[in-house]
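**Q** I would like to see how this sequence folds:
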Amino acid sequence: MVVFSDRVAAGRQLAARLEYLRGEDVVVLGLPRGGVPVAFEVAEALNAPLDVIVVRKLGVPFQPELAMGAIGEGGARVLNDRVLRQIPVTEQEMRAVEERERALLNSRVASFRGTRERIALTGRTAVIVDDGIATGATARVACEVARHLGAAKVVLAVPVAPADTIRTFPEADEIVCISTPEFFGAVGAFYRDFSATGDDEVVSLLEAADQRMRRTRTDAPDFDGDVQIPLGAFALEGHLHLPEPATGVVLFAHGSGSSRHSPRNRFVAEVLQQAGLGTLLLDLLTPDEELDRANVFDIELLAHRLAAATRWLKSRPDAASCRIGYFGASTGAGAALWAAADEGAQISAVVSRGGRPDLAAPRLAQVQAPTLLIVGSFDHTVLELNRWAQAQLTCPNELEVVEGATHLFEEPGTLSQAASLARDWFVRHLLPGDEPT
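**A** Next comes the predicted model:
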């Protein structure tokens, strides 16, 4: 029988089994409280971000110990259809239970995470770590919640678990476990030191992991924060990330109904940042202008704003020598191509994700920047529009079709694939030593 000296030792042994994930887009998620010290060692070994995944059981109103489902962050909710078929629960009863449990969940999350935002899982590999599982009920729900939050792959990693539990665990894509005894009593029996983990320890470990990622992320950017871009009587809001030194920056032009806070664009921005690129996420319309739906499709107006933001960026001493790229989604792609066609624009690369390049039809032939069009195979109408637009382009260009993806790339793994394609295109054309071909 394998016995671990404590959770730290268990975490280090578990990290050795997970070494194959190094270099992948991984987020390590510890189940509070005991799973977090184990997860901390895994995250440090993989040089991956660490977060918690908090779940709450939804108990049947008149039998609270019987779970009819569970909830997690981001509005995630998993229901147990088998229980609900046997025990009818009204929508009102369900809502009351969920409101109570969500308040408790939010309270726990706030105590653990403080002001730090939840790390996005969209398109990434979620490694869920606990100090051990017995029945596996909490771990099963955590896996389902992670998938609900957009994880492309879910890996359950624990030092010890019963063999029969591990054999029947469809909620995880992969399971990594050091010890799987046939005869299982309690998790604590497999540790010499199984003392309780306090809330303060969880907070300290999360803060230490966050500081580690800040130190190692692209050699610590010299600037990462919100900016205002003056434009006459008003200003555009944006978020700028510049590594030190900055050699290539990608400006994001989001699509209709989106903003600089879009989880999809933020995810893509993180992928670019990990490759050493700067990013500028910005809103091309003011909040009042967004109320008029016609402005969203005023491609010339949006392109004018994007060009103004580019000039502002180039006026900064820390970005003056940078190559500039545009990343456009939906109508934003039309604006990016329109702006790239300006005489003297000096844009080094353009990427369109699920975009509408056809909206820049009058100027497509004038675009000189190498252009990559990324479209989902199930986004049939937009795919045809991109094929048409590609035929109008005279610059170096490629069309990449992501199989199984719809317009928003919501299917597991598809956004990650699109982000990787964009990253490779921008690295090729924006970073030194990767001259455009």
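**Q** Please count neighbours and contacts with C-alpha atoms only from this point.
**A** Fine.
**Q** which stretches of the stretch 51-200 of the chain form strands?
**A** 56-60, 63-71, 77-79, 125-129, 153-160, 174-179 (DSSP state E, counting those that start in this stretch).
**Q** For the comparison step, fold the sequence that follows:
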Amino acid sequence: MPLPPCFADRREAGVYLGRHLAGLGYGAAALGEAPLVLALPRGGVPVAFEVARLLEGRLDILLVRKIGAPGYPELALGAVVEGDAAGGGPHTVTNDDPWTRRALDSGAFDAERGRQLDEIARRQQRYRGGAPVPAMAGRTVIVVDDGVATGATMRAALEGVRGAGARTVVAAVPVASVEGQASLRTAADQVICLNVPASFGAVGAFYLDFRQTTDEEVTALLRESGCGRPA
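**A** So this is what the prediction gives:
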């Protein structure tokens, strides 16, 4: 089925993405097990909801938080990914640059990491009633977002999934920049992007409706899929 010039919204993008993944053999019937479909909240959740539905997979979220530089929160020094139900601790990704090395030496990196772990705990409580993400060891795990620009957050998520022992790690998005797609290849067994335009701009340019996904929408979709346990 040919892609539209723009997706109507995230749910429609998820339908196209889910059908494509099913055609590649990632459905439960082809795998012999239900894949674990992990959304990066909040924008990835409506996309992943449709992907999980079409693949007959289990939907959940994977919480990833950027670790910003002191005084310059928009400057990423790394990221931290939540641990899973098997008891694996949070996975931390650090950049290799002078800003990060100085923050590590001064203790600022660890302090900010602690704040972001507190935020992860808050979101675990809101979205899952405090429960961790399901165990990933030995499973096919598909990480979904609404698009990839630089790829930094998705790459951290994929590294966290790999570190949790997933058998197969798949990155799946409706649209990505050329550079963003390339940055994911070493972190995943397969990278699925429906649209990789030569001229990218921003993820929102490929959606007619790109309104911010709310916490209420996230919890409603998780509840509808059978995995949401909001407090």
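**Q** which ones are touching the residue minimising distance to the centre of structure 2?
**A** In structure 2, the C-alpha nearest the mean C-alpha coordinate belongs to Leu40, at 3.1 Å (Cα atoms, centre = their mean). By Cα atoms under 8 Å, 6 or more residues apart in numbering, Leu40 of structure 2 lies in contact with Ile61, Leu62, Leu63, Val64, Val143, Val144, Asp145, Met154.
**Q** Show me the one in these that has more neighbours than the rest.
**A** Counting neighbours by other Cα atoms under 10 Å, Val144 comes out on top of the contacts of Leu40 of structure 2 with 33 neighbours.
**Q** My guess is it contacts Pro46. True?
**A** No: judged on Cα atoms under 8 Å, Val144 of structure 2 makes no contact with Pro46 at a distance of 9.7 Å.
**Q** can you pull out the helices in structure 2?
**A** Taking DSSP state H, the helices of structure 2 run over residues 10-23, 28-31, 44-55, 98-106, 108-128, 152-163, 178-184, 215-225.
**Q** Single out the most deeply packed of these.
**A** Most buried of the helices of structure 2 by mean neighbour count (mean count of other Cα atoms under 10 Å) is helix 44-55; its value is a mean of 27.
**Q** before we move on, back to that, aligned partner of the residue nearest to the centre of structure 2 in structure 1?
**A** Structural alignment (TM-score structural alignment) places Leu40 of structure 2 against Leu31 in structure 1.
**Q** What of Val203 of structure 2?
**A** Using TM-score structural alignment, Val203 of structure 2 sits opposite Val187 in structure 1.
**Q** Glu270 of structure 1 in helix, strand or coil?
**A** Judged by DSSP: H, G, I helix; E, B strand; the rest coil, the three-state class of Glu270 of structure 1 is helix.
**Q** Just tell me what Ile120 of structure 2 corresponds to in structure 1.
**A** Under the alignment (TM-score structural alignment), Ile120 of structure 2 maps onto Leu105.
**Q** Tally up the residues packed near the spatially closest residue to its match that is not a sequence neighbour, please.
**A** Ranked by Cα to Cα, 6 or more residues apart in numbering and with sequence neighbours excluded, the top spatial neighbour of Leu105 of structure 1 is Arg56, at 6.4 Å. Number of residues near Arg56 of structure 1 (other Cα under 10 Å) recorded here: 20.
**Q** Name all residues that make contact with Arg56 of structure 1.
**A** Contacts of Arg56 of structure 1 by Cα under 8 Å, 6+ apart are Ala70, Ile71, Gly72, Glu101, Arg102, Leu105.
**Q** mind listing what the fourth one touches?
**A** If I follow you right, that is Glu101 of structure 1. Glu101 of structure 1 makes contact with Arg56, Lys57, Leu58, Ile71, according to Cα under 8 Å, 6+ apart.
**Q** Which of these sits closest to Thr165 of structure 1?
**A** Comparing these against Thr165 of structure 1 with Cα to Cα picks out Lys57 as the nearest, at 19.6 Å.
**Q** Export the strands of the stretch 51-200 of structure 1 as a markdown table, with columns for distance to Val89 of structure 1.
**A** Below are these laid out as a markdown table (distance: least, Cα to Cα, whole Å):
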| stretch | distance to Val89 of structure 1 |
| --- | --- |
| strand 56-60 | 8 |
| strand 63-71 | 9 |
| strand 77-79 | 12 |
| strand 125-129 | 31 |
| strand 153-160 | 31 |
| strand 174-179 | 34 |
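**Q** mind checking which of those is nearest Val271 of structure 1?
**A** Closest to Val271 of structure 1 of those is strand 125-129 (Cα to Cα; 13.3 Å).
**Q** Can you name every helix or strand that the closest one contacts?
**A** Strand 125-129 of structure 1 makes packing contacts with strand 26-30, helix 35-46, helix 137-148, strand 153-160 when contacts are defined by 3 or more Cα pairs under 8 Å, 6 or more residues apart in numbering; DSSP states H and E.
**Q** and the angle for the second one with strand 153-160?
**A** Here helix 35-46 of structure 1 runs at 110 degrees with respect to strand 153-160, directions being taken by axes from the mean of the first three to the mean of the last three Cα atoms, to 10 degrees.
**Q** got the contact list for helix 35-46 of structure 1?
**A** In contact with helix 35-46 of structure 1 (Cα under 8 Å, 6+ apart) are residues 7-8, 10-12, 14-15, 18-19, 21-23, 27-30, 49-50, 52, 129-132, 202, 205-206, 209.
**Q** please redo it, this time with the cut-off set to 6 Å
**A** Helix 35-46 of structure 1 has contacts (Cα atoms under 6 Å, 6 or more residues apart in numbering) with Arg7, Val8, Gly11, Arg12, Ala15, Arg22, Val28, Gly30, Leu50, Val129, Asp130, Asp131.
**Q** nearest to Ala349 of structure 1, of these?
**A** Among those, Arg22 lies closest to Ala349 of structure 1 (Cα to Cα), at 29.5 Å.
**Q** Need the counterpart of that closest one in structure 2.
**A** Match for Arg22 of structure 1 (TM-score structural alignment): Gly27.
**Q** How about that match: what's its closest non-neighbour residue?
**A** Of all residues not flanking Gly27 of structure 2 in the chain, Leu55 sits nearest, at 4.2 Å (Cα to Cα, 6+ apart).
**Q** What's the one you found aligned with over in structure 1?
**A** Alignment note (TM-score structural alignment): Leu55 of structure 2 maps to Leu46 of structure 1.
**Q** How about Glu179 of structure 2?
**A** Aligning on TM-score structural alignment places Glu179 of structure 2 opposite Asp164 in structure 1.
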